[in-house]
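> Predicted model, plus sequence, below.
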Amino acid sequence: MFVSKDKVLEGSIRQKNKAIIFDAAKKEFVTYGFKGASIKRIAERANIARANIHYYFKDKTDLYQQLLSNIIAVWNRDYDTLNVDNDPKEVLSAYIRAKVMHSKNDPDASRIFASELIHGAPVLNEYLNNDFKVWLNSKVMIIESWVKQGLIDPVNPHHLLFLIWSSTQHYADFNVQVVAALDKEAMSDDDFEDVVTSLTQIILKGCGIS
């Protein structure tokens, strides 16, 4: 199927503009929460006209929903290469690193997601009971296959994933507590590398992987 250069350019511009709006929206939602956030301030943060936001999003709820969907899509993409033929040590190590780096490079995304869940997931409820379960069950089946093949110790796949999610996202969601405990103003690149090394060692050892 032929796609014109104009269509490609239009798609590229749309993607770029939405990314700018998403970045501004993350800061707004983290600062004020969903109820307190305003499209006016998001436009000011993005340095674009308010009408431009409404060109891509119907209202604040639509923007918030699409932002959450984008966050989830980015996170899930890091694990979509997982299949039964993968080496569990390589896969789990790469996933732990990716999740820690998300906490380092995009902490606001994790905080927005955590806030949504803490408030009962009013926007994500349908996703959690449908697409999320399908995605999660496919990963659980692969971890169970590793156990059956003797590649890892018998572990509950759900709790293994919960552990990875909670431990890695802790450094975004509770960063204020972390830097206070470490007696630092902020975490350095070396600190995050230490997080990757420590969590990888702890989690792999817990799975019986040397």
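All right, it came through fine. Numbers count the residues shown, from 1 in each chain.
> From now on I want contacts and neighbour counts done on CA atoms only, so please keep to that.
Fine.
> From residue 209, how far off is residue 185?
Distance, residue 185 to residue 209, using C-alpha to C-alpha, to the nearest Å: 35 Å.
> So which of those two has more stuff around it?
residue 209 (14 against 9; other C-alpha atoms under 10 Å).
> secondary structure class for the more buried one?
coil (DSSP: H, G, I helix; E, B strand; the rest coil).
> swap in residue 24?
Per three-state DSSP, residue 24 ends up helix.
> Contacts for the helix or strand encompassing residue 102 next, please.
Using DSSP states H and E, residue 102 sits in helix 88-105. Applying C-alpha atoms under 8 Å, 6 or more residues apart in numbering, the contact partners of helix 88-105 are 75, 78-79, 82, 110, 146, 151-152, 164-165, 168-172, 192, 195-196, 199-200, 204, 209.
> I'd like to know which of the residues you listed are part of strands.
Residues of the contacts of helix 88-105 located in strands (DSSP state E): none.
> Select only the buried ones of those in PyMOL?
Remark: buried members of the contacts of helix 88-105, expressed as a PyMOL selection using 16 or more other C-alpha atoms under 10 Å:
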select buried, resi 75+79+82+110+146+151+152+164+168+169+170+171+172+192+195+196+199+200+204
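> Now do the same contact list for the residue most central in space within the chain.
Taking C-alpha atoms, centre = their mean, the centroid of the chain lies closest to residue 75, which sits 4.0 Å from it. Residue 75 makes contacts with residue 99, as judged by C-alpha under 8 Å, 6+ apart.
> ok, second structure coming up, stack it against the first:
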Amino acid sequence: MSSIRERNRDLILRAASEVFADRGFAASKTSDIAARAGLPKPNVYYYFKSKENLYREVLESIVEPLLEASAPFNRPGDPLDVLTAYIRSKIRISRELPHASKVFASEIMHGAPHLSAEQTRQLNDQARHNVACIQRWIETGQMHGVDPHHLLFSIWAATQTYADFDWQIAVVTGKARLDDADYDAAADTIIRLVLKGCGIDETPTLA
């Protein structure tokens, strides 16, 4: 029974991510989400009680990976390794959770009305911590004196675009859809631009 419950919840969450990403919160209907999931409409209410709760669950499904992406900043490391791992994690989120990423981006653009106070605090605390790490690297001469806030914003924008504008990128590159090689190339390019722009030596440090 628990496996059926988990399967149905996952189906509904995945469908909700797609519908919310396509139409936004206000224009989305639970009947459309149920149809996309291939389940009866009452199942949506059985598992999530309301459209608002379901939307918040979709946000929760992306907030946790976003926080986990910053894990490299939370342990000792140099800017080469930390920024490389961070950018790859952010691109991985755009590749694996594109619809939830779009929902999160839309939520932020509308002033984050559905994010909980705790989620907002966690995200802001982590961002401030990341900025402080970058500032320390600047002060210790490990990278150029770029603005830490705007460096972080630039990384967010560059990686998020592969979720928000995946269709446009596929069209411009002449593909039906992006594949793993495209996302790897995107990560490599963004990493190279950030490291070069920050004056970070790309030669790995020998242990």
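Yes, it's here. Just so you know, these numbers come straight off a predicted model, no measurement behind them.
> one step back: run the chain-centre distance for the helix holding residue 102 of structure 1.
On the basis of C-alpha atoms, centre = their mean, to the nearest Å, helix 88-105 of structure 1 sits 11 Å off its chain's mean C-alpha point.
> which residue numbers in structure 2 go with it?
Aligning helix 88-105 of structure 1 against structure 2 (TM-score structural alignment) gives residues 79-96.
> After superposing, tell me the mean distance of the matching stretch to structure 1.
By mean C-alpha distance after the TM-score superposition for structure 1, the fitted stretch 79-96 of structure 2 averages 1.4 Å away from its aligned residues in structure 1.
> So for that stretch, what gets flagged as buried?
Residues of stretch 79-96 of structure 2 classed as buried by neighbour count (16+ other C-alpha under 10 Å): 79-80, 82-95.
> Same check on stretch 142-149 of structure 2?
142, 143, 144, 148.
> just stretch 183-198 of structure 1 next, same as before
For stretch 183-198 of structure 1, using 16+ other C-alpha under 10 Å, the buried residues are 192, 195, 196.
> Where in structure 2 does that stretch fall?
The aligned range for stretch 183-198 of structure 1 in structure 2 is 174-189, by TM-score structural alignment.
> And for the helix or strand where residue 99 of structure 2 lies, what's in contact with it?
Assessed by DSSP H and E, residue 99 of structure 2 sits inside helix 98-109. Here helix 98-109 of structure 2 makes contact (C-alpha under 8 Å, 6+ apart) with 17-18, 20-21, 24, 58-59, 61-62, 93-94, 113-115, 160, 163-164.
> Just those residues: which are in helices?
17-18, 20-21, 24, 58-59, 61-62, 93-94, 160, 163-164 (DSSP state H).
> got the end-to-end distance for stretch 142-153 of structure 2?
First-to-last distance for stretch 142-153 of structure 2 - C-alpha to C-alpha - comes to 20 Å.
> In structure 1, which residues correspond to that stretch?
Counting by TM-score structural alignment, stretch 142-153 of structure 2 sits on residues 151-162 of structure 1.
> Any idea how far that stretch is from the middle of the chain?
Mean C-alpha position of stretch 151-162 of structure 1 versus that of the full chain (C-alpha atoms, centre = their mean) differs by 20 Å.
> How about stretch 197-209 of structure 1?
21 Å.
> How about residues contacting it?
Outside stretch 197-209 of structure 1, the residues within contact range by C-alpha under 8 Å, 6+ apart are 89, 92-93, 96-97, 151-155, 164, 167, 210.
> quick one: which of these is nearest to residue 49 of structure 1?
For the contacts of stretch 197-209 of structure 1, the closest approach to residue 49 of structure 1 (C-alpha to C-alpha) belongs to residue 97, at 37.6 Å.
> Against residue 207 of structure 1, how distant is residue 142 of structure 1?
14 Å.
> repeat for residue 97 of structure 1
With the distance defined as C-alpha to C-alpha, residue 97 of structure 1 ends up 17 Å from residue 207 of structure 1.
> Show me which residues of stretch 55-64 of structure 2 are buried.
Neighbour count says stretch 55-64 of structure 2 has 55, 57, 58, 59, 60, 61, 62, 63 buried, by 16+ other C-alpha under 10 Å.
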